[in-house]
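Student: Show me the folded form of this:
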Amino acid sequence: MKNLALTLVTLFTVCLSTEVVAQSKKTTVTTTSKIQKAKEEATIASINKQMNAIDDQLDNKTSKKAEKTNYCYLTEQLLNVANDYQGIRYQWGGMSRSGMDCSGFVKNAFNQFNIDLPRTSKEMASRGERVSSAEAKPGDLIFFKNGGSRVINHVGIVIEVNGDDIKFIHSATSKGVSINSTKEAYYSRGFVQINRVYDRQVL
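Tutor: Predicted coordinates for the structure are as follows:
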């Protein structure tokens, strides 16, 4: 009888130990699984973060490319409009094809693209961002103090830049809407500044 009781106790102990070991293994497997899952989720989150960063960079590059394309397109169209006015006679205070003064010509050209500028060259000179001659681009405004004037009294639109030779289209008192260069002594003496009055902010 004692042997039977001892045997039963031994079997119970073995079964209990086996169950404890099994439960321990199950807990270990569950813990390991959770750790592995957490690692996988962290890896996926890291990959997603990197992919989002790449997408943002691509979007930024695409946006900048679009801005540059829009800027170039607007400039091209502006110069086409300005060149279409060549030959129109000078008329003080004029803003039509029957005659234009310098600021009337510039204002009229920019009006075609919903860019509103003041009526006089002096007022226009306070608009936009002033840039150096080295930074000048087609589409910028170029200002002069001609005829010994102490204030800005003439404006044109830059159409081409070759080093220090800046060609511009304007309405001159002698020739009407025509093209001249800062290399010419008269305009070299009177040159004052260059302004950029449109950029990506207005596109």
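Student: can we go C-alpha only for contacts and neighbour counts from here?
Tutor: Noted.
Student: mind checking which helix or strand the closest residue to I169 other than its chain neighbours is in?
Tutor: The spatially closest residue to I169, leaving aside those adjacent along the chain, is I179, at 4.4 Å (CA to CA, 6 or more residues apart in numbering). Element membership of I179, judged by DSSP states H and E, is strand 176-181.
Student: contacts for the helix or strand that comes right after that strand?
Tutor: Next in sequence after strand 176-181, counting helices and strands by DSSP H and E, comes helix 185-190. Contacts of helix 185-190 from elsewhere in the structure, counted by CA atoms under 8 Å, 6 or more residues apart in numbering, are 144-148, 181-182.
Student: one more to put side by side:
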Amino acid sequence: MKPLLYSLLLLLLFASCKSTSSTVSTSKKTTLKTNSNKFIVLKEKSEEQKARIDKKDSKEIEVIKIVPNKKLVVSNYNYDVVLSSNNAKKLCNQLVDDALKNIGSPYKSGGITKKGYDCSGLIFTTFKNNDIILPRTSIDMSKIGRFIEANDAKKGDFIFFKTNGKTIINHLGMIVDVDNNEIKFIHSSSSKGVIISSINESYYSNCIAQINRIIE
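Tutor: Predicted coordinates for the structure are as follows:
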């Protein structure tokens, strides 16, 4: 009798250990990366953002043609639009090159000159110098363009953040380079002025809100 009981106890112990070791967590909240070769996973979107993404993915989004040497104004009331160019890549390269000329400029709240920029001021001025007038604030800029997944990001796309525990978008940059699983962007940091940063930096990887394509 005892050998039988002993055998049953061994079987139960083996089964218990096996089931414990094979348990895998699949919660989206446990990690920001699926593996080292993939882009970070953007945080779960709110119901309001999901609704806007659905709209932007539909035909309801308006396409506005960019005409060379003619000023284009995208007002605060002209949301859900994307700008179309005959040579989007060339224009995006030009915009990035213009923004890069401001590297080293100090941060200034409300600033739109080399004497000082805030994050949206840098982008606003860069586009204005190319005859495109965007909304002035980061939250308003986040409402134009087409939502893009991180692994589809390109040079010239906008990347938005919710920093310092904020629940709404309060910071943005323009993507200057995408290499393997790294996205680099130019922005005006409140502590360092106009610099290039990477989403591989923990501060920014933890507060990405969305990526928008403005020009296509």
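Student: re earlier: select only the buried ones of the contacts of helix 185-190 of structure 1 in PyMOL?
Tutor: Buried members of these can be picked out in PyMOL with the line below, counting by 16 or more other CA atoms under 10 Å:
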select buried, resi 144+145+146+181+182
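Student: and the contacts of helix 185-190 of structure 1, which two are the farthest apart?
Tutor: Greatest spatial distance among the contacts of helix 185-190 of structure 1 (CA to CA): G148 and S181, at 18.5 Å.
Student: returning to that earlier point: residues in structure 2 matched by the strand holding I179 of structure 1, start to end?
Tutor: Under TM-score structural alignment, strand 176-181 of structure 1 corresponds to residues 193-198 of structure 2.
Student: ditto for stretch 119-130 of structure 1
Tutor: Against structure 2, the aligned range for stretch 119-130 of structure 1 is residues 136-147 (TM-score structural alignment).
Student: Please list the residues outside the matching stretch that contact it.
Tutor: Taking CA under 8 Å, 6+ apart as the criterion, the residues outside stretch 136-147 of structure 2 that touch it are 53, 56-57, 76, 78-83, 119-121, 124, 134-135, 160, 168-172, 210-215.
Student: Which of those residues are buried, as a ChimeraX select command?
Tutor: This is the ChimeraX syntax for the buried subset of these, where burial follows 16+ other CA under 10 Å:
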select :53,56,79,80,81,82,83,119,120,121,124,134,135,160,169,170,171,172,210,211,212,213,214,215
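Student: Quickly find the element holding K122 of structure 1.
Tutor: When elements are defined using DSSP H and E, K122 of structure 1 is found to belong to helix 121-124.
Student: Can you give me the buried ones in that helix?
Tutor: Along helix 121-124 of structure 1, these residues count as buried under the neighbour rule (16+ other CA under 10 Å): 121-122, 124.
Student: on average, how far is that helix from the matching bit in structure 2?
Tutor: Mean deviation of helix 121-124 of structure 1 relative to structure 2 after superposition (mean CA distance after the TM-score superposition for structure 1): 0.6 Å.
Student: Out of the buried residues of helix 121-124 of structure 1, which is nearest to A53 of structure 1?
Tutor: Proximity of the buried residues of helix 121-124 of structure 1 to A53 of structure 1 (CA to CA) peaks at M124, which lies at 42.1 Å.
Student: Quick check: that closest one vs K137 of structure 1, distance?
Tutor: When distance is defined by CA to CA, to the nearest Å, M124 of structure 1 is 17 Å away from K137 of structure 1.
Student: What about the contacts of helix 185-190 of structure 1, which are in strands?
Tutor: If you go by DSSP state E, the contacts of helix 185-190 of structure 1 have 144, 181 in strands.
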